[in-house]
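*Asks:* Generate coordinates for the sequence data below:
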Amino acid sequence: MEKNAYLTDDRIYLRAVEPEDLEVMYEMENHPSFWEISSFTVPYSRYTLKEYILNSQNDVFADKQLRLMIVRREDDKVIGTIDITDYIPLHAHGAVGIAVLETYRREGYAARALRLLCEYAFNFLDMKQLYANVPIDNEASLQLFSSCGFVECGVLKEWLHAGKGYKDVIMMQCINN
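*Replies:* This next block holds a predicted model:
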């Protein structure tokens, strides 16, 4: 592995979305466990996802977002996605989202992917900060972001609709100093 290589380590690599990722994206985007944190109220169609894949420039400056696939190095299996969304060039910050297929959770892949994304965002894209809004009861995500240098910076009260009520969200940020 190159000394200055971005988006890769000895267990995983992050790569742009390819047309063959359609089915795994369809599975992930339409999985009920991710609905709570998204702002979409209807399932994604294969057509919509295919159009996204075809029309994305994979350029955070052009698209104001960047989606990367998390790929396990040992077998080139896509195991999740990691995103920078809501990118604002003037302020050099964006939101981070990460989703790992249930089968591959709790194996350290998410932390590796988040560290690689942060390194790329800060050292190559020259971003100032990344942030994440994490549901207050999502202990695994709170621990993940904390372990990668994100710190709590606020609470959004009753931010997410959850069943018959609302739940708070912890705002976390990582500043490139």
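
*Asks:* from here on, contacts and neighbour counts on C-alpha atoms
*Replies:* Fine.

*Asks:* Y6 - nearest residue in space that isn't next to it in sequence?
*Replies:* Distances taken as Cα to Cα, 6 or more residues apart in numbering put Y120 closest to Y6, at 5.9 Å, once the chain neighbours are dropped.

*Asks:* The nearest residue to Y109 once chain neighbours are set aside: what's it in contact with?
*Replies:* Nearest non-adjacent residue to Y109, counting by Cα to Cα, 6+ apart: I12, 7.3 Å away. I12 makes contact with 70-73, 109, 112-113, according to Cα atoms under 8 Å, 6 or more residues apart in numbering.

*Asks:* before we go on, could you also do this sequence so I can check it against the first one:
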Amino acid sequence: MSTVLPSAIPRLAHPPVTLRAFELRDAPLIASVADDPLIPLITTVPASGTDRDVAAYLDRQHDRLAQGAGYSFAVADHDTDDAVGQIGLWTSTVSTGRASTGYWIAPQFRRRGYARAALRCLTNWAMGLDAVARLELYVEPWNEGSWRAAEACGYAREGLLRSWQQVGDERKDMYVYSVISQASGPRIARTPS
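*Replies:* Model prediction:
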């Protein structure tokens, strides 16, 4: 299996979203979620929302690929190209054929189909890469919107990982979801689009 991955962040379109590299003009979006009760706890979004911390966040997103961590995409509205969230393809374990994904959509843009479209777009792209045989996603059980988006995009729930991840001051259980590349063997049943 080839572990060669694209050396640049592509621009991917799947209306109503476009996935693209973060830009300086996305700073107001990052600042707008700094006081969200969850996003700064489970991501590297700064809880301060200061110009300096937001700029550092944007710099980190550009460095992810060079550091071998993966691809951090701004989720943008397809028509306006304004950022509404973030999604990543995390490739630190890609030498084993596995990668993972995670995403967030700013509260003011939720319930518009952005998360589902972004996840479908990223999944289709990732499953087309020779290096990715399995794509995983971890979701807290209470986050029904997120796991419903995963299921709608063909991810199968494999189980509950107890005390899987530190979130704030607590260890949290996570559902584990995955999709499997057709080239890697039997495919997990996909939910129709």
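
*Asks:* that older thread, residues near the residue nearest to Y6 of the first structure, how many?
*Replies:* Per other Cα atoms under 10 Å, the neighbour tally for Y120 of the first structure reads 17.

*Asks:* With the one 10 residues further on instead?
*Replies:* Around L130 of the first structure there are 23 other residues, counting by other Cα under 10 Å.

*Asks:* That one -> the second structure?
*Replies:* Using TM-score structural alignment, the partner of L130 of the first structure in the second structure is L135.

*Asks:* From G113 of the second structure, how far out is its match?
*Replies:* Noted for L135 of the second structure: a distance of 21 Å to G113 of the second structure, by Cα to Cα, to the nearest Å.

*Asks:* that older thread, corresponding residue for the residue nearest to Y6 of the first structure in the second structure?
*Replies:* In the second structure, Y120 of the first structure lands on W125 (TM-score structural alignment).

*Asks:* Helix, strand, or coil at that match?
*Replies:* Secondary structure, DSSP: H, G, I helix; E, B strand; the rest coil: W125 of the second structure is helix.

*Asks:* I84 of the first structure and I98 touch, don't they?
*Replies:* No. Between I84 of the first structure and I98 there is no contact under Cα atoms under 8 Å: 9.1 Å.

*Asks:* quick one, which of those two is more surrounded?
*Replies:* Counted by other Cα under 10 Å, I84 of the first structure and I98 do not tie: I84 has more neighbours, with 23 against 19.

*Asks:* Assign that one to helix, strand or coil.
*Replies:* Under the three-state scheme (three-state DSSP), I84 of the first structure adopts strand.

*Asks:* and whatever residue of the second structure lines up with it, what is it in contact with?
*Replies:* Residue pairing (TM-score structural alignment): I84 of the first structure is matched to L89 of the second structure. L89 of the second structure sits next to 70-72, 99-102, 122, 126 when contact means Cα under 8 Å, 6+ apart.

*Asks:* at 10 Å instead, please
*Replies:* Neighbouring residues of L89 of the second structure by Cα atoms under 10 Å, 6 or more residues apart in numbering: 65, 69-73, 99-103, 122-123, 125-126, 135-136.

*Asks:* do the same with V176 of the second structure
*Replies:* 136-141, 147, 155-161, 164.

*Asks:* So it versus A149 of the second structure, what's the distance?
*Replies:* For V176 of the second structure relative to A149 of the second structure (Cα to Cα), the value is 13 Å.

*Asks:* and for these two, which residues touch both?
*Replies:* Y155.

*Asks:* any chance you could map the strands in the second structure?
*Replies:* 12-14, 17-20, 70-77, 83-90, 98-105, 134-139, 156-167, 170-180 (DSSP state E).

*Asks:* returning to that earlier point: which position in the second structure pairs with the residue nearest to Y109 of the first structure?
*Replies:* Using TM-score structural alignment, I12 of the first structure sits opposite V17 in the second structure.

*Asks:* Quick check: its match vs D51 of the second structure, distance?
*Replies:* 26 Å.

*Asks:* Which residues lie in contact with D75 of the first structure in this structure?
*Replies:* So D75 of the first structure contacts I12 (Cα under 10 Å, 6+ apart).

*Asks:* Provide the contact partners of stretch 46-58 of the second structure at residue level.
*Replies:* With Cα under 10 Å, 6+ apart as the criterion, stretch 46-58 of the second structure contacts 21-24, 26-41, 44-45, 59-60, 63, 72.

*Asks:* Of these, keep whichever come out buried.
*Replies:* 21-22, 26-27, 29-31, 33-34, 39-41, 45, 72 (16 or more other Cα atoms under 10 Å).

*Asks:* In space, what's closest to the residue mapped onto D63 of the first structure from the second structure - neighbours in sequence excluded?
*Replies:* Aligned by TM-score structural alignment, D63 of the first structure pairs with G68 of the second structure. Excluding its sequence neighbours, the residue lying closest to G68 of the second structure (Cα to Cα, 6+ apart) is S92, at 6.3 Å.
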